[in-house]
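K.L.:
coordinates only, sequence not included:
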């Protein structure tokens, strides 16, 4: 791994060869454990000679002492300066480099991979010069589990008293939003309690409760919203009002 000083010298070396402002700035969304493709394409040239080509991928947001992600130098992969976090997790499309496709595959994505990455392409005429820059911001998300909606076990409360429903969700990222709704008329319901905590692995867990009167005509929904993925996970509970006969609370669950 590069030290802070050697990493800085590496960046200065690249700049000495011709740093320019990134010509592209894209955002990629990937989920934990998946493979992300960081796009870098230079279509202006039909054919590159690989031994006259350099491709550098590095972290561009200054958030790490070591910034080297992947290096292709004059026809060869050279990962001697690669940050330990990226070891054995990066791939170029070797068969597409000569066609100007310098995109990078990042395997087994984790939360610590959230960075802005820079692709720097150099071509040798007499000397190497920068011909292309592209910045790609990787945003990481997780929506690995379904919300769990549970009702009290055992006997229902007396007539006129309320039932407490619980909605729990774990391993979400970024911090999710939670909503309770009455699906009978799509009105919002105010939670009795709400707790959101960030776990040791960086993901979020949500714990919320809702107090309602048992009623066979109501469907209650707990919705977990992941804004980054633009995805909602919904679990419905239809309260069956058979407590008047059996004295037992029953909640019929449906996932959407």
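P.N.:
In hand now; what should we look at? Remember, it's a predicted structure, so these values are computed and weren't measured experimentally.
K.L.:
from now on I want contacts and neighbour counts done on CA atoms only, so please keep to that.
P.N.:
Will do.
K.L.:
and residue 48, what does it touch?
P.N.:
Applying C-alpha atoms under 8 Å, 6 or more residues apart in numbering to residue 48 gives the contacts 97-100.
K.L.:
and residue 255, by the same measure?
P.N.:
Residue 255 touches 233-236, counting by C-alpha under 8 Å, 6+ apart.
K.L.:
picking up where we left off before, format the contacts of residue 48 as JSON lines; extra columns: secondary structure.
P.N.:
Shown next, in JSON lines, are the contacts of residue 48 (DSSP: H, G, I helix; E, B strand; the rest coil):
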{"residue": "97", "secondary structure": "helix"}
{"residue": "98", "secondary structure": "helix"}
{"residue": "99", "secondary structure": "helix"}
{"residue": "100", "secondary structure": "coil"}
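K.L.:
top of these by neighbour count?
P.N.:
Tallying neighbours with other C-alpha atoms under 10 Å puts residue 97 at the head of the contacts of residue 48, with 21 neighbours.
K.L.:
neighbours around the closest residue to residue 198 other than its chain neighbours, how many?
P.N.:
Spatial nearest neighbour of residue 198, excluding adjacent residues (C-alpha to C-alpha, 6 or more residues apart in numbering): residue 204 at 4.4 Å. Residue 204 sits with 19 neighbouring residues when counted by other C-alpha under 10 Å.
K.L.:
kindly report the same for residue 78.
P.N.:
Neighbours around residue 78, by other C-alpha under 10 Å: 12.
K.L.:
pull out the buried members of the contacts of residue 255.
P.N.:
Buried by 16 or more other C-alpha atoms under 10 Å: 233-236, out of the contacts of residue 255.
K.L.:
and residue 148, how close does it get to residue 219?
P.N.:
15 Å (C-alpha to C-alpha, to the nearest Å).
K.L.:
second structure for comparison follows:
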């Protein structure tokens, strides 16, 4: 009789605990960032996720996966440890959860030294409460542009802007000292084997009050902008550049040779005429 009573009490408590767990799980929300998370290659980034209301996830399995990856497991925390044996090799030693904050419902994941290949959609899931949420990560790469004066003619100067190592593909803008957009030629874009973009652009400018010009390279998706300013001396607009193209050198040489030949012929003709007169 006593054993039967003990068994009934045990069942009652077990059912009560299960009901409480089910009830609390039904009221739980796994909340992650609704906005894309943006990071630059080489930086560390946190994909934020937490439970509402605050509930301990210290004893639960926390899964971070990336759909489309094989294997898709980025970081799986179970029984107080990372299941390294099922983790995708590209994330070895580059991920962590905030273990001390799991009891406060923080199930965010940190990725160290972000790579371009890390970009994509991640899924955070808690199997015990059947909750999952997706987070988008955008990875960018930037560099400062270099501006040079390539040539000049009377009254105008040609400026060239070049910037390497961008991702995603950026756009190039030219501005004068007052921030007004300048009309430039089409941007030349080259994508390297590392998926990084190199962009270059040229613009012809005329003398202004300050002769200050700006090349701006920007990427709207990652909200990244880099720019370089250049001041063109006044005399650059009045003195043609000394650098000449091979074509101009050839033409100049031909003109010089012809001029010498004409001069020699004229002198020879004058001497011959003088001799015949004598």
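P.N.:
Received, thanks. Bear in mind that the values here come from a model prediction, so they are computed numbers and not experimental data.
K.L.:
thinking again about what came up before, out of the buried ones among the contacts of residue 255 of the first structure, which sit inside strands?
P.N.:
233-236 (DSSP state E).
K.L.:
pretty sure residue 26 of the first structure is in a strand, no?
P.N.:
Yes - Residue 26 of the first structure: assigned to a strand according to three-state DSSP.
K.L.:
coming back round to it: okay, residue 148 and residue 219 of the first structure: which has more neighbours?
P.N.:
Using other C-alpha under 10 Å as the criterion, residue 148 of the first structure and residue 219 rank with residue 219 on top: 20 against 17.
K.L.:
contacting residues around the aligned partner of residue 218 of the second structure in the first structure?
P.N.:
Aligned counterpart of residue 218 of the second structure in the first structure: residue 225 (TM-score structural alignment). Going by C-alpha under 8 Å, 6+ apart, residue 225 of the first structure touches 176-178, 231-233.
K.L.:
name the element residue 12 of the first structure belongs to?
P.N.:
Element membership for residue 12 of the first structure (DSSP states H and E) is helix 4-16.
K.L.:
tell me which residues in that helix are buried?
P.N.:
7, 10.
K.L.:
surely residue 165 of the first structure touches residue 214?
P.N.:
No - counting by C-alpha atoms under 8 Å, residue 165 of the first structure stays clear of residue 214, with 10.6 Å between them.
K.L.:
these two: which is more packed in?
P.N.:
Remark: of residue 165 of the first structure and residue 214, residue 214 carries more neighbours, 26 against 20, as counted by other C-alpha under 10 Å.
K.L.:
and that one, what does it touch?
P.N.:
Contacts of residue 214 of the first structure by C-alpha under 8 Å, 6+ apart are 162-163, 239-241.
K.L.:
only the buried subset of these, as a ChimeraX command please.
P.N.:
Buried members of these, defined by 16+ other C-alpha under 10 Å, are picked up in ChimeraX with:
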select :163,239,240,241
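K.L.:
among the contacts of residue 214 of the first structure, which pair sits farthest apart?
P.N.:
Farthest-apart pair in those is 162 and 240; separation 14.0 Å (C-alpha to C-alpha).
K.L.:
excluding chain neighbours, what is closest to residue 182 of the first structure?
P.N.:
residue 220 (4.9 Å).
K.L.:
how about residue 192 of the second structure?
P.N.:
Using C-alpha to C-alpha, 6+ apart, the nearest residue to residue 192 of the second structure is residue 198, at 7.7 Å.
K.L.:
residue 192 of the first structure -> the second structure?
P.N.:
Per TM-score structural alignment, residue 192 of the first structure is aligned with residue 185.
K.L.:
double-check its match against residue 203; I have them as touching.
P.N.:
Yes - with contacts counted by C-alpha under 8 Å, residue 185 of the second structure reaches residue 203, the gap being 6.3 Å.
K.L.:
tell me which of the two has more neighbours.
P.N.:
residue 203 (19 against 11).
K.L.:
just to be sure, that one is in a helix?
P.N.:
No - counting by three-state DSSP, residue 203 of the second structure is not found in a helix; it is strand.
K.L.:
that one maps to what in the first structure?
P.N.:
Under TM-score structural alignment, residue 203 of the second structure pairs with residue 210 in the first structure.
K.L.:
against residue 135 of the first structure, how distant is that match?
P.N.:
45 Å.
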